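Asks: Starting from these lines, generate the structure:
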Amino acid sequence: MKKRKKKLPKKNCSSCGLEFTWRKKWRNNWENVRYCSKRCSGN
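Replies: So this is what the prediction gives:
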């Protein structure tokens, strides 16, 4: 059986404007996430 994902929160990237969804690794600081990737964050 395939797991069904619930509706996850989404945000827009501050750099490129891409819409991205919540990831498990961001569960503790989702409020502070602004970029969709390391590349967009400039690191």
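Asks: When you work out contacts or count neighbours from here on, use the C-alpha atoms and nothing else.
Replies: Fine.
Asks: Any chance you could list what contacts stretch 6-21?
Replies: The contact list for stretch 6-21 (Cα atoms under 8 Å, 6 or more residues apart in numbering) reads 22, 34, 35, 36, 40, 41.
Asks: now do 10 Å
Replies: 22-23, 30-31, 33-37, 39-42 (Cα atoms under 10 Å, 6 or more residues apart in numbering).
Asks: for it, which positions count as buried?
Replies: 11, 13, 20 (16 or more other Cα atoms under 10 Å).
Asks: Which one of those residues is nearest to residue 5?
Replies: residue 20 (14.9 Å; Cα to Cα).
Asks: Pretty sure that closest one sits in a helix.
Replies: No. Counting by DSSP: H, G, I helix; E, B strand; the rest coil, residue 20 falls outside a helix, being strand.
Asks: where along this protein do the helices fall?
Replies: 38-41 (DSSP state H).
Asks: here's the other one to compare against:
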Amino acid sequence: MKLPKTILPNKICQTCGRNFTWRKKWERDWLHVKFCSDKCRMQKSKKI
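Replies: The predicted structure is shown next:
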């Protein structure tokens, strides 16, 4: 699935509130991705 960078989907991290963009490594799990990084995933109980 090759998309121009302007069309890539975005989500907001549930921990830090930052906007993050689709990555190739998340291709199969994009619907289930909730966090922008491993650090945010580990700190998921500390929401803003």
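Asks: on that earlier part again, which of the contacts of stretch 6-21 of structure 1 are buried?
Replies: 35, 36.
Asks: Now tabulate the contacts of stretch 6-21 of structure 1 in TSV and tack on distance to residue 6 of structure 1.
Replies: Below are the contacts of stretch 6-21 of structure 1 laid out as TSV (distance: Cα to Cα, whole Å):
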residue	distance to residue 6 of structure 1
22	11
23	12
30	17
31	19
33	20
34	22
35	22
36	20
37	22
39	28
40	27
41	27
42	31
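Asks: And the strands in structure 1, which stretches?
Replies: 10-12, 19-21 (DSSP state E).
Asks: Double-check residue 24 of structure 1 against residue 5; I have them as touching.
Replies: No. Counting by Cα atoms under 10 Å, residue 24 of structure 1 sits too far from residue 5 to count as a contact (12.0 Å).
Asks: Now the residue most central in space within structure 2. Nearest residue, chain neighbours left out?
Replies: Residue closest to the average C-alpha location in structure 2 (Cα atoms, centre = their mean): residue 36, at 4.2 Å. Closest residue to residue 36 of structure 2 apart from its sequence neighbours, by Cα to Cα, 6 or more residues apart in numbering: residue 13 at 5.4 Å.
Asks: Spit out the contact partners of residue 35 of structure 2.
Replies: 11-20, 41-44.
Asks: what about 6 Å?
Replies: Neighbour list for residue 35 of structure 2: 13, 14, 41 [criterion: Cα atoms under 6 Å, 6 or more residues apart in numbering].
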